[in-house]
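Give the three-dimensional model of this entry:
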Amino acid sequence: MKCIIVDDEPIARKGIEKLTTTISSLKLLGCFESAETAAKFIRDHEVDLLFLDIQMSGLNGIELARTIPATTLVIFTTAFAEYALDSYEVDAVDYLVKPIKPERFKKAVEKALSYHSMLLSEEKNVGIEQVNNDFMFIKSDRRFFKVNFRDILFVEGLKDYVIIQTTTQRLITHMNLKTIHGLLPQLNFLRVNRSYIINKESIDSFSNNDVFIRDYEISIGNSYRDEFFDELLKK
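Alright, predicted model coming up:
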C-alpha cells in the first residue's frame, strides 16, 4: 500500500516514518510538512493511504481529507483527542493520538490494509439483494452472504461503501449508511455518529462519550448523544 505522511512537525514526521518501516506492506512515497504540498503530490501520484495530522497552519488535515480521491484512505495522527469525532466527517479509517504506540499503529494499518483490499475487490453495482424479518442477503466480493440481524455488531460507513461487522466476518458493499439504516430493524439498530450504526443488543458497556462492543470502541457523536441515552436508559 502506497502511503504518505503529512505533518508540520519534523519530529512527528520522523516518528511516523520510522513506524512505517516496521510494516513491509507499506511503501512510503514521501513526507510533507503542509497539506498544500501534499495535495499537489496527490494530484500527480496514486496514493492509497495518508497518515495525516489535523491541526496544521494553512489548510488543515480535515480540509485536505475532504479533497482527496474516494479511493484514498486516511489515518489521522494528532496530539488532540478531541478531534476524534471530526474524523468521522471524512470517513477516516482510524484516529491515532500522539505519541503513537507501535502496536496501536500496527492495528490501524492492518485495518486500512483490510479496507483497501475489500475496496479493490468490490463491484460498484452491489448492495442488499433481499431483506426479510430476521436476515438479509448482502452481495459482497461477487458472492451472496446471508446476514442475520442478530449477528451484526455494527455497520460502518466508509466513503461510498458500508462495512458490516458481524460476530464472525466483515463484509463490504456499495451503499450509503442512511440507506442501510432504513432497512435494518429500527428497534435494534441505532446510529451513534455520522459513520456508525450499532446493534443495541451487542453493546457490552458505554460511557458518556463511547460505546464498547467486544474489542471495538465507537465514539458517540454530539448530535446523536441525546437519542442514544434516551434509547438505552429509557424506562
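
only C-alpha atoms for contact and neighbour calcs from this point on.
OK.

buried set for stretch 1-16?
1-8, 12-13, 16 (16 or more other CA atoms under 10 Å).

which residues does the residue nearest the centre of the chain contact?
Centroid-nearest residue in the chain: residue 93, 3.2 Å away (criterion: CA atoms, centre = their mean). In this structure, residue 93 makes contact with 73-75, 108, 111-112, 158, judged by CA atoms under 8 Å, 6 or more residues apart in numbering.

Another for comparison:
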Amino acid sequence: MPASSVLRVVIVDDNEINRLTLEHYVSLTDGLELVASLPDARAALALTRSVQPPVDVLFLDIEMPVLSGLELVPLLPSPAPDVVMVTSHPSFAVDAFDLRVTDYLVKPVDYGRFLKAVDRVREPRRAAAPAPAEAANLKVEDSELFVKVNNKLIRLDFNDVLFIEAMSTYSILVTETQKHIVYITLKALEERLPFAHFRRVHRSYIVNTRRIDAVQDNMLQLGSYEVPVGKSYAEEFMKQLRGL
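As a prediction, the model looks like this:
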C-alpha cells in the first residue's frame, strides 16, 4: 500500500481497556499506523501540535478529566485531523456533530463499526489526495485508464473518448458508443488527466482534440456529437488548435 494512503492514528482515552481494544482494531486494519495511544487530552493536544507528519485521525473519548474530548476538538491545529468520538453516552452525539466530527462510536465498539468509521475518514481523502500515478477514480496505463464506474474499475482507452461533460458533482465520459459516469468533478478530472490532447473548451466540457472532425461557429464536431466552445476559452483554444 502506498505510504500516502496510510492513515496516522492517535487514540485518546483515559480507560486503558478501551485504548487496548482500539489499538487491537488498528493493528488488524490495513492502512492504519498507530502513532500514539494516550490517556488524556492534554497530551493529545501537545502531540497534534508538534508531530510530523501530522496526525490524520483521532479516536477520541469524550469524558476525561481536566480537558474533555469535546473541549479538545476546537483546540486542534489547522488543518485538523479527522475526529472520531468514542463514548459510552449516545446523548453526547448532538454536541459532537455540532463540532463537525467525522463519526461517533458508542462503547463497546465492535470491529465492524470501527471499520465503517475508518471508511468515513478515507472516502473524502480518496478524492482529495490520490496516491502517485493514481487519481481518485483513475489509474494510468499508457493511453488507457482504469476508470471507477459504479464501484468497479473498468479499462477504458482514452483514444476512444470524444469528450467529457460536467454533470453536477460528477463527469460523463462520452465515446461513440457509450457513456460512463465517473464520480469526480470536471475540474478535478481536468487537473488529473495525464493526456495533453484533452483540452478544456467550456466550463462544462473537455474535448479530445484528436477526435475533432470539424469546427464551425464555435461548435466542435466530434463524431455524431457537437460540443460548444465557451467565449472565455475560444481565443486560447483556437490558438492551440492551429498549433496542433
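
Would you pull the TM-score for this pair?
Remark: TM-score between the superposed chains equals 0.52 [TM-score structural alignment, normalised by the length of the first structure]; 132 aligned residues with a CA RMSD of 2.3 Å.

What's the separation between the residue nearest to the centre of the first structure and residue 169 of the first structure?
18 Å (CA to CA, to the nearest Å).

go on, residue 6 of the first structure?
Using CA to CA, residue 6 of the first structure is found at 33 Å from residue 169 of the first structure.

Check residue 74 of the first structure too.
23 Å.

between these two, which one's more packed in?
In this view residue 74 of the first structure and residue 169 are compared by other CA atoms under 10 Å, and residue 74 has more residues nearby, 23 against 10.

In the second structure, what sits opposite the more buried one in the alignment?
When the second structure is aligned by TM-score structural alignment, residue 74 of the first structure is paired with residue 83.

so which of the contacts of residue 93 of the first structure would you say is closest to residue 181 of the first structure?
residue 158 (14.2 Å; CA to CA).

re earlier: farthest pair within the buried residues of stretch 1-16 of the first structure?
Longest span within the buried residues of stretch 1-16 of the first structure, CA to CA: 1 and 8, 22.9 Å.

could you pull out the helices for the first structure?
10-20, 35-44, 61-65, 84-88, 102-121, 177-183, 225-233 (DSSP state H).

Indicate which one of the ones you listed is closest to residue 148 of the first structure.
Using CA to CA, the nearest of those to residue 148 of the first structure is helix 177-183, at 12.9 Å.

now the closest one, how far from the chain's geometric center?
Mean C-alpha position of helix 177-183 of the first structure versus that of the full chain (CA atoms, centre = their mean, to the nearest Å) differs by 17 Å.

Pull up the aligned stretch in the second structure for it.
Residue span in the second structure matched to helix 177-183 of the first structure, by TM-score structural alignment: none.

So for that helix, what gets flagged as buried?
For helix 177-183 of the first structure, by 16+ other CA under 10 Å, it's 177, 181.

and that helix, what does it pack onto?
Helices and strands touching helix 177-183 of the first structure, by 3 or more CA pairs under 8 Å, 6 or more residues apart in numbering; DSSP states H and E, are strand 152-158, strand 196-199.

Let's have those strands in JSON lines, adding mean neighbour count and distance to residue 144 of the first structure.
Output for those, formatted as JSON lines (neighbours: other CA atoms under 10 Å; distance: least, CA to CA, whole Å):
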{"stretch": "strand 152-158", "mean neighbour count": "23", "distance to residue 144 of the first structure": "16"}
{"stretch": "strand 196-199", "mean neighbour count": "23", "distance to residue 144 of the first structure": "22"}
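
Please identify which of the ones you listed is closest to residue 27 of the first structure.
strand 152-158 (22.6 Å).

and that closest one, which stretch of the second structure?
Going by TM-score structural alignment, strand 152-158 of the first structure lines up with nothing in the second structure.

and if you look at stretch 52-63 of the first structure?
With TM-score structural alignment as the criterion, stretch 52-63 of the first structure aligns to 60-71.

Good, wrapping up.
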